[in-house]
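1. I'll drop the sequence and a predicted model, then ask my questions.
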Amino acid sequence: MPDLVIICYIFFLLSSYNTTAEDVKCTQQERKVLLELKNNIVIDRCGLLASWGNQEDNKDCCRWKGVHCSNYINSSVIIKIDLHGFDTSSPHPCLEGKLTPTLTELKHLSYLDLSYNNFLGEPIPNSIGSLGKLRYLDLSHAGFGGGIPHQLRHLSKLETLFISSNSFEDTLSNDNFQNFSRLKDLDLSNNSKLTLNFSVDWIPSFQLDTLKLRSLALGPHFPKWILTQRSFSYLDISEAGISEPIPTSFWNLLTLNLSFLNMSNNNITGKLPNLSHPIFDHWRPLEVDLSFNSFEGTIPSFLGNVSSLKLNNNKFSNPIPLLCPKSKIVLLDLDLSNNLSSGELPDDCWENMDELSFLNLESNQFSGKLPQSLGAIKQLQSFRLCDNTFFRSPTHFIMELLLFGHP
């Protein structure tokens, strides 16, 4: 008898969560909310809402494009709306219009993507803060403006928040993020009038995997709260007005999950530490961009075990530890242009960098002979040496490499 009870219970659960298209039906109220959203859209260049209608044979909004439903105990609920408007064939956004505040009536909505559309400078409706089950919210590149409603702080289940490339004018503080303990991915980039005003001793309740704060006013100090994050795979704090050295402890916090690091176009000063860190012990597909800053001194060798390294437009004076690795590295792209590096290039190291496809040493103070061992870089596709003081013309040197395989 107990076995029979368990079997019946399992059957009940499976039937309760059945999400097949044949069983899921759209309720009249949900359909009304979506049709109101459509009526507020004045232009639909991509046909995102073409399937949305109220005809007798088209009333099931669970079958409409971009709408996903779930069935629970004989009643359907909309759980996902994906109307992202990115279209590579057109420079214009797909949808233009206003966002209806009645979306808040979709109580079970957990996923909302309205990115790459144009909502005509309107603020985000306050009512979105009432979508208590929302886990994913993408309003990036969507033409929103004004302030960011404080009601968003109530979205305590939020895991992804993307609101980049809008026209927000606001100041965000600790309080705006106090309930986001589940947050994993955050993108606030490219909102030039959006300011972050966090307490110096703020310790967020979340641990981020992705953080994108490009073109925000974070500086002049390095944001200390970033040092509390220990699981980044993607970090972009470029063009952020930072003008002090990177704390050494930052490098020790990086993990093997990291695949992208961009701190370019700041005015970061100081020297890079010569670290021994597991993340740099072996080659991995990691892009590092520290260009357009004021770093100086020696370029440490630990940066050689990445796939792409941009250190151009700094004040580095000694690249030899990087250019002369003790063992083979698989660095593919290296840009050291517009630095203060001088002296002769090493002649016996290039065979350990034979996977390079892009090498830029332009606009430094290198002199002397161009080493013949550069010919060991068999994968080289782009090689830039101009604006140095080599004995021999770089153009002549490269022509010999192309014609004869050696200078």
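-> Everything's here; your move.
2. CA only for contacts and neighbour counts going forward, please
-> OK.
3. how near is residue 196 to residue 216?
-> For residue 196, the distance to residue 216 equals 8 Å [Cα to Cα, to the nearest Å].
4. Tell me which of the two has more neighbours.
-> Per other Cα atoms under 10 Å, whichever of residue 196 and residue 216 has more neighbours is residue 216, with 21 against 18.
5. Correct me if wrong: that one contacts residue 187.
-> No - using Cα atoms under 8 Å, residue 216 is not in contact with residue 187; the gap is 10.8 Å.
6. Find residues that contact each of those two.
-> Residues touching both residue 216 and residue 187 do not exist when contact is defined as Cα atoms under 8 Å, 6 or more residues apart in numbering.
7. Tell me where the chain has helices.
-> Across the chain, reading from the start of the chain, the helices by DSSP state H fall at 2-16, 28-39, 248-253, 320-323, 394-404.
8. so which of the ones you listed comes closest to residue 71?
-> Counting by Cα to Cα, residue 71 lies closest to helix 2-16 out of those; the figure is 7.0 Å.
9. From the contact counts, what lies against the closest one?
-> The elements that helix 2-16 packs onto, with contact taken as 3 or more Cα pairs under 8 Å, 6 or more residues apart in numbering; DSSP states H and E, do not include any helix or strand.
10. How far does it sit from its chain's centre?
-> 44 Å (Cα atoms, centre = their mean, to the nearest Å).
11. Can you give me the end-to-end span of stretch 144-156?
-> End-to-end distance of stretch 144-156: 22 Å, with Cα to Cα as the criterion.
12. what's it in contact with?
-> Residues lying outside stretch 144-156 but in contact with it, judged by Cα under 8 Å, 6+ apart, are 118-135, 166-170, 175-182.
13. Structure two is appended below for comparative analysis:
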Amino acid sequence: MGGSSVQFLLTLILLFLLCMRPTIANYLGLGDTHLGCKEHERQALLKIKQDLIDDYGLLSSWSSNQDCCMWSGLRCSNQTGHVIMLNLNASSFRSWPLRGKLNPSLFELKYLTYLDVSFNDFNQSQIPKIIGSLSNLRHLDLYDANFGRNIPFQLGNLSNLQYLNLGWNNFNIPENIEWLPQLSSLEYLCMSTVNLSKVNNWLHVVNKLPYLTSLYLSSCNLPNIFSVPLVNSSTSLDGLDLSYNSLTSSSSVLEWLFNSNTSIVALDLSYNRFQGLIPDGFSKINSLAKLYFYKNEFEGGIPKSFGGMCNLKILSLSLNNLSGQLLEFFQNLTGCANHSIQSLNFDWNQIMGSLPDITTFPSLRILRLHSNHLKGIVPESLGKQSNLETLYLSNNSLEGVISEAHFSNLTKLKHLALPHTLVFNFSFDWVPPFQLDEISLGSCQLGPRFPTWLRTQKYYSWIDISNSRISDIISNSDWIFSRQVEYMNLSFNQISGQIPNLSLEFTSYPIIDLSSNKLEGGIPQFLFESAYLDVSKNMLSGPISALCEVQNGNLNFLVLSNNRLSGQIPDSCWMHLEGLQVLNLANNHFHGKIPSSVGFLHRIVSLDLDNNNFSGELPSSLNNCKELIFLNLGYNALVGQIPIWLGTSYPNLIILILRSNHFNGSVPIHLCHLEHLQVLDLALNQISGCIPKCLNNLSALTKKDSPDAAIIHSSLETIGIMEYVFSYIDHLFFMWKGKEHEYKNILGLLKSIDLSSNNLTGRIPGEVVELVGLVSLNLSRNRLTGQITSEIGMLQSLDALDLSKNQLSSGIPSSLSHIDRLSVLDLSNNNLSGKIPTGPQLDTFNASSYEGNPNLCGAPLPKKCSGEEIAQNPAMNGSREHAGMQDEKEGFISMGFYVSVALGFIAGFWGVVGTLVLNMSLRVAFFRFLNDFKDRLYVAISVNMARVQRQLQN
């Protein structure tokens, strides 16, 4: 070939390559790096940025002088330079969420194929309707972005859309979802938490999506379907989540599943209301690999047909009403299923029997059986289950000895939870073949020393050895604390020593509970890097200044009560603890003023500073803590008037304790605005003035019922890939029936007003009788005057009433006898007069309830009322004739008779005493008898002397 021909051929090749450059570059993943983004798209993105509040700089790279294709969260086309991807998913950037709204300039990004703004906060604004015009969109993710209002039907115009996630927002209840079938290319649909209660044809609608492979409708209030859709279901559906709805066995959903030609791989029906026996129909879905029935009402056992489900890997039946023998459960899974099954979750049922040999399930990785009724021993064959990773047997009645043989081949074991009924018999130097991630041995008998084998576990993130009779020294056990720990519970042991002051940085914010031990010394700084820290009921001492060295916005619960901690509360710490919900410093030796920086705790719901020596006035900054539910400042040295803002700043306050301080002034009427208040304790102060008449505005006390028995504060924490709810239960020591009791799990049932030991004057307001939910009312030790309202009997829930040591006058209302629950009554030391009313409940009180009222009369006081007949011996009661005959018989008994009897008794008494002096055992027995006899003798002589006096008068 000539030179010219070669040159011509090279020219053609060069032209071809120039024409194909974008295609080849795109194929090779290179592309033209000099295209840059389009100017109108960059301007649109800057407008989008203007409407977003970026607290942590997620969009810091979005600048007007840069190529927008280089901005974070963006991707441009290698061929055209148009923006094709906008990813502002806050979780993927590990950033705090963006806030604000989506600007309509989004319309300018016409070539977008991928849009993800999930895990942000759009303040319940509406999804921009303009998104429906982005016809190239294939992926739209709006999950958990706090969108609200109506779902725009314009989304139905996105005919190329393959992925749509609208879950976990705050939309209005849609009337229909008829726009969905227009998304003919849709493969993935999530509408979890969208309220579909009005969409009765939801199953018909989603059944029209021919390419749908994944459908997530969790927590949608789905109505039950009672007719099977006529349109055949997509055969490509492989993931279906209908959990957290109210579907019942009468629904046709199950019939649809059993009769359709679906190829479902994962099916989640958890948290519904399916009842009766588990249907055999599930075994018809041959493709099923994951089946979740968690928290339903299924009964009986597992159908035998499940043994033929050859692809079944996960079977979750926890929290149902299953019963029967565990051996039968396992036998019904024998077939091809026992070779494929990897996870069996049967927690929280009523399954009985012993633990069978599980080596018939060679692929088993997870076995969860805790909280059933299992008995018998744990077979040693368990140690042969080489694939086992999770073993939960806790809260059963299994017995016998656990030895090294039970774990001989469990090299993959990661999660272990055993019941306290088992006896551990490991050799001192035993080294397990596994490294546990979770150790749950609470209430097991592990002590008195920390088990040696536990020291070999270097990588655990979860350890619960609470109440396990350990009395070791913690300072010799540095291995307990590790960087990766996420949950630690060593409470209710006898662990002593000082917590080691480690220079430790946790990889996460752990839950740590070291309460109810004998720990001493100070609290090291690293512990304050927790999300939940409870070191209460120990002997810890010193200041808590180490708290100021950390800046932990993730600390939610801080419980340091019942220790020997001292010093002033630093004023510079609290502004860094903006996430704190519970602060309990009660029963320590703190002093000084309550720091004003506590007002920075805007999320705090429970503040307990009880029984310290805090002084000064309440800082006004406390009125910024508007979420408070529990406030206990009792037993301190606080002074000044009770602030008005206590009644206006806390709309949710349930418990208010200011007991035993030096508050003065009057009771602010603004406290009457606390409509949720159930406990008001202002006792032992210097409060004067009248009791506010507006107490009947405390609406929680005007109702007999209580919303919850306990006052619980919860926090959702993520540990690993799991989410756990950790709770703190408010508690207080309350004077009840003369003794101080700790109220915790029933604190929410307590409804009490205690204004005792103050300088209150005036009358008891009649409005108090509207507080029909009151359980305890204590107004004692004041200077109250006037009469007890005649309608006091309306307080039907009252168990304790103390009005003693006042200046109340007039009679005791007869309606008091209508309170049949009353078990404590003290009206003593007043100016009450007249006859004491009677009734089945009032008759149980003795004279101490009424003493100190000179003008009261009637039982149980010895003073009889004017004109009152002398009570007769009940054995003598009968007809008038019988009473007359008895009086005639008693006429033969004279005063001399009683004198003779008395002299004879005295002579005999000293004769007996002479004998007793010589016999110690008889002397002890006699005086016990005498103490009992003297009361009976006094009553008998009093009654008979009264009869004698009556005869002498006649």
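-> Nice, I can see it. What you see is a predicted model; the values in this text were computed from it and never measured.
14. Can you give me the TM-score here?
-> Comparing the two superposed chains by TM-score structural alignment, normalised by the length of the first structure, the resulting TM-score equals 0.74, with 343 aligned residues with a Cα RMSD of 3.3 Å.
15. about what we covered before: buried only: go through the contacts of stretch 144-156 of the first structure for me.
-> Buried members of the contacts of stretch 144-156 of the first structure, counted by 16 or more other Cα atoms under 10 Å: 118-119, 121-125, 127-135, 166-168, 170, 176-177, 179-182.
16. Among the contacts of stretch 144-156 of the first structure, which are located in strands?
-> With DSSP state E as the criterion, strands contain 167-170 from among these.
17. now the strands: where do they sit in the stretch 101-250 of the first structure?
-> Secondary structure of the stretch 101-250 of the first structure by DSSP state E, counting those that start in this stretch: the strands cover 111-113, 136-138, 145-146, 160-162, 167-173, 185-187, 193-197, 210-212, 234-236.
18. closest one to residue 353 of the first structure among those?
-> Residue 353 of the first structure sits nearest to strand 234-236 of all the strands of the stretch 101-250 of the first structure, at 25.8 Å, using Cα to Cα.
19. mean offset of the closest one relative to the second structure (after superposition)
-> Once superposed with the second structure, the aligned residues differ from strand 234-236 of the first structure by a mean of 1.4 Å; criterion: mean Cα distance after the TM-score superposition for the first structure.
20. got a list of contacts for that strand?
-> Strand 234-236 of the first structure is touched from outside by 209-214, 258-263, with contacts defined as Cα under 8 Å, 6+ apart.
21. residues in the second structure aligned with that strand?
-> The alignment of strand 234-236 of the first structure onto the second structure (TM-score structural alignment) spans residues 462-464.
22. The second structure: which residue goes with residue 222 of the first structure?
-> Structural alignment (TM-score structural alignment) places residue 222 of the first structure against residue 450 in the second structure.
23. follow-up on the earlier one: now tabulate the contacts of strand 234-236 of the first structure in CSV and tack on neighbour count.
-> CSV is the format used below for the contacts of strand 234-236 of the first structure (neighbours: other Cα atoms under 10 Å):
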residue, neighbour count
209, 19
210, 19
211, 22
212, 20
213, 21
214, 25
258, 20
259, 17
260, 17
261, 21
262, 19
263, 22
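24. okay if I get those residues as CSV plus distance to residue 372 of the first structure?
-> Conversion of the contacts of strand 234-236 of the first structure to CSV gives the following (distance: Cα to Cα, whole Å):
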residue, distance to residue 372 of the first structure
209, 44
210, 43
211, 43
212, 42
213, 43
214, 41
258, 36
259, 34
260, 33
261, 33
262, 34
263, 34
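25. Which single one of the residues you listed is nearest to residue 301 of the first structure?
-> Distance ranking of these against residue 301 of the first structure, using Cα to Cα, places residue 261 first at 17.2 Å.
26. can I assume that closest one is in contact with residue 303?
-> No - using Cα under 8 Å, residue 261 of the first structure is not in contact with residue 303, being 12.0 Å away.
27. distance of the aligned partner of residue 321 of the second structure in the first structure from residue 38 of the first structure?
-> Here residue 321 of the second structure is matched to residue 94 in the first structure, going by TM-score structural alignment. Distance of residue 94 of the first structure to residue 38 of the first structure, computed by Cα to Cα: 13 Å.
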